[in-house]
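Participant: my questions are about this predicted structure, shown below with the sequence.
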Amino acid sequence: MNNRFIFELILSFQLLSKNTLKAHLALLGANLIYGINYIVAKGIMPHKLGASAFIFIRLVCATTLFWFLKLIFFNEKIDKRDFPRLILCGLLGAATNQLLFFHGINLTSPIDASIIMTTVPGLVLIFSFLLLKERITNNKLLGIGIGSIGAILLIVYGNNAGGTSSFLGNLSIFLNALSYSSYLVIVKPLMKKYNAITIISWVFLFGFLLMLPFGLPDFLNTNFSAFDLDTYLSIGYVVIFTTFFAYLFNVFALKYVSPSVNSSYIYLQPAINFILVSIYAFILNQTQYQQDIDAIKVLSCLLVVLGVYLISKHSK
């Protein structure tokens, strides 16, 4: 009997280890997708597709995919009292978030955008303190300060930097991070009541309806005859991988690892962008990216990553 118990315990441990490994591989995959997304999305804007039209296409396709999953596998009902919160989540987590991100990446460097997005864990902490009254330790306060210096330095420097950087683009990306961070805090009570697919389906639906007045005119004025195979592949990547699969990977990973482990993978995104931009600039000879890497951006990246590390560090 004891031998059987030990055998089952070892088997359970091995299964848990395999699932944990799969979770980390899923997080790695999701953040590789996000890291590549910056340069893929920028590659077709604005000369082929406007930012608002891009968001329109993304939300139409992603909403359809998520609702297909919801109706087939997770057809649960929502309490009417939760719809105002869902509408607010749609505004912050889908409409405003994506409008600011795509307009921002349209104007600035992929490297700048990926560095600024690593402020999300710190911003989540601030909103959790303001809205959920969660305590902020000295370590976390120091981390917020250091990370903020890095982000502000990068935003201000974007006005004077060469390459594809810009102050307005960097500011839009930071406002996008604010919108997304507040969404993560506001959606938290709903995640305790409903399946994640149910929540994201409604969030994307309301987000689509709220951005319709901005995205539809731009979409109707798009010159689709100018699209080539690369354009369609880029749109397909953003819709299928960045929106659909990356979200599913994150949902799967949250079953086996903590949210803090999940969010820590965002550190990979600036590194992925540095590598991709370097390849584009110095191997593929894309001259518009050759001035996107410099000492100020490296310093900003280090400050933001150090700040997020301090925020994530457990108190003694």
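Facilitator: Right, received. Where do you want to start?
Participant: make it CA atoms for all contacts and neighbour counts henceforth
Facilitator: Will do.
Participant: checking G162 next. Helix, strand or coil?
Facilitator: coil (DSSP: H, G, I helix; E, B strand; the rest coil).
Participant: pretty sure L141 is touching Y309, no?
Facilitator: No: assessed by C-alpha atoms under 8 Å, L141 is found out of contact with Y309, at 11.7 Å.
Participant: neighbour count winner among these two?
Facilitator: Under the criterion of other C-alpha atoms under 10 Å, the comparison of L141 against Y309 puts Y309 first, with 20 against 17.
Participant: with adjacent residues omitted, what lies nearest to that one?
Facilitator: G143 (7.2 Å; C-alpha to C-alpha, 6 or more residues apart in numbering).
Participant: tell me the buried residues in the host helix or strand of that neighbour?
Facilitator: For G143, the element it lies in under DSSP states H and E is helix 138-157. Residues 139-144, 146-155, 157 are the ones in helix 138-157 that count as buried (16 or more other C-alpha atoms under 10 Å).
Participant: next SSE after that helix?
Facilitator: helix 167-186.
Participant: and the helix or strand following that next one, how far out from the chain's middle?
Facilitator: Using DSSP H and E, the helix or strand that directly follows helix 167-186 along the chain is helix 188-191. Its chain's C-alpha centre and that of helix 188-191 lie 18 Å apart, by C-alpha atoms, centre = their mean, to the nearest Å.
Participant: ok, structure two:
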Amino acid sequence: MNVKKQIFKGTLYAVVAGCMWGISGIFGQLFFRDYQGSPLWITSTRLTVAGIILLTLSFIRDREHFFGVWTSKKNMPTLFLYVFGGVFSVQYFYYLAIQLSNSATATILQYTAPVFIMLYLLIFRRQAPKPKSVVFVFLAMLGVFLLITNGDLSHLSISPLALISGLLAGVAVVIYSIVPKPLLDKYGALNMTGWGMMLAGIGCNIFYPIWRVDFKIEPLSIFYVLTIAIVGTALAFLLLLRAFQLISPLVVSVATATEPLTSVFLSIPLFGLKLTPVELLAIIMVIVSVILLSKSEQQV
């Protein structure tokens, strides 16, 4: 695969993953609003369901190497940091931030992740970002901010705990963006995503078991949960890890800014949302920044 095709494919994977997260976020907010479910329960459930689905597919695809990651003790520190510092933490802290504030606040705080990624690369790998890459990253973050708030800070609801939860979700993005790369290259995205989801789900079930249901079970609530688990977890994270194999984590983290775009577009038919000139400008800013940052990766 040539470089341009690889970058295009990786960026596309990240963009689609962001769209799936946007769908999941809308359904998560509806679930909390209508059923007052626990963020820890939805985390346990979505991770467990996603893990079962992905591991089943992985087993069908390649039974011989299904347990490959477990054959070396050297893999364990990386695997468990990826699982609990990344997969579990980003799920839980994001939904906790939504519950403590709102979807807009949680999303903006999580989208500080590109800044944390740049700092990590600078401090630990001595990789200074290109000046224009920094511009594109902040253009995207500004676009996300304007899109969610329409430039009105009163749309934000920030308590100290909500702030900490949202920022921890951003840090978790850095962990699952960078830590599992060696394992991904060796064992594949499907297998590693499946084990990541399952192990994180098992860990979460220890604290909040999936059978501890604290809301009314009915077709609509089941639909919400399954959409969050399948679309917003299993498929989204599978595409995301595949994207990390093809392009830099910085580009991936910016490309997933399609998440709030998807939330806005879905809100138009679902909630009668009307886009303002500021929101239209924000959408253009995000799209342009993703395209420019993706193109800049081709340049040495």
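Facilitator: Yep, that arrived. Note that the structure is a prediction, hence the values are computed from the model and not measured.
Participant: superposing both, give me the TM-score.
Facilitator: Aligned and superposed, the two chains score 0.73 in TM-score terms (TM-score structural alignment, normalised by the length of the second structure); 288 aligned residues with a C-alpha RMSD of 4.3 Å.
Participant: SS state for L88 of the first structure?
Facilitator: With three-state DSSP as the criterion, L88 of the first structure reads helix.
Participant: re earlier: which neighbouring elements make contact with the helix holding G143 of the first structure?
Facilitator: Under the contact definition 3 or more C-alpha pairs under 8 Å, 6 or more residues apart in numbering; DSSP states H and E, helix 138-157 of the first structure sits against helix 110-117, helix 120-132, helix 167-186, helix 295-312.
Participant: that helix vs helix 295-312, what angle?
Facilitator: Calculated by axes from the mean of the first three to the mean of the last three C-alpha atoms, to 10 degrees, helix 138-157 of the first structure forms an angle of 160 degrees with helix 295-312.
Participant: mind listing residues that contact helix 138-157 of the first structure?
Facilitator: Applying C-alpha atoms under 8 Å, 6 or more residues apart in numbering, the contact partners of helix 138-157 of the first structure are 112, 115-116, 119, 122, 166-167, 170-171, 296-297, 299-313, 315.
Participant: give me the buried entries from those residues.
Facilitator: Buried subset of those (neighbour count, 16+ other C-alpha under 10 Å): 112, 115-116, 119, 122, 166-167, 170-171, 297, 300-312.
Participant: what sits up against stretch 200-219 of the second structure?
Facilitator: Under C-alpha under 8 Å, 6+ apart, the answer for stretch 200-219 of the second structure is 35-38, 40-41, 43-48, 51, 83-84, 87-88.
Participant: what are the buried residues along that stretch?
Facilitator: Neighbour counts over stretch 200-219 of the second structure (16+ other C-alpha under 10 Å) mark A200, G201, I202, G203, C204, N205, Y208, P209, I210 as buried.
Participant: in CSV, list those along with secondary structure and distance to F93 of the second structure.
Facilitator: As requested, these are exported to CSV (DSSP: H, G, I helix; E, B strand; the rest coil; distance: C-alpha to C-alpha, whole Å):
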residue, secondary structure, distance to F93 of the second structure
A200, helix, 13
G201, helix, 14
I202, helix, 17
G203, helix, 15
C204, helix, 12
N205, helix, 16
Y208, coil, 15
P209, coil, 17
I210, coil, 18
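Participant: contacting residues around the aligned partner of I186 of the first structure in the second structure?
Facilitator: Superposed on the second structure with TM-score structural alignment, I186 of the first structure falls opposite V179. V179 of the second structure sits next to T78, L81, Y82 when contact means C-alpha under 8 Å, 6+ apart.
Participant: of those residues, which ones are shared with the first structure?
Facilitator: Mapping the contacts of V179 of the second structure onto the first structure (both residues aligned by TM-score structural alignment, their matches' C-alpha atoms under 8 Å) leaves T78, Y82 still in contact.
Participant: of all the helices and strands packed on helix 138-157 of the first structure, which lies closest to G35 of the first structure?
Facilitator: The closest of those to G35 of the first structure is helix 110-117. By C-alpha to C-alpha, the value is 7.3 Å.
Participant: mean distance, the closest one to its aligned residues in the second structure?
Facilitator: Compared with the second structure after the fit, helix 110-117 of the first structure shows a mean deviation of 3.5 Å (mean C-alpha distance after the TM-score superposition for the first structure).
Participant: what packs against that helix?
Facilitator: Checking 3+ C-alpha pairs under 8 Å, 6+ apart, helix 110-117 of the first structure ends up next to helix 2-43, helix 138-157, helix 167-186, helix 268-278, helix 295-312.
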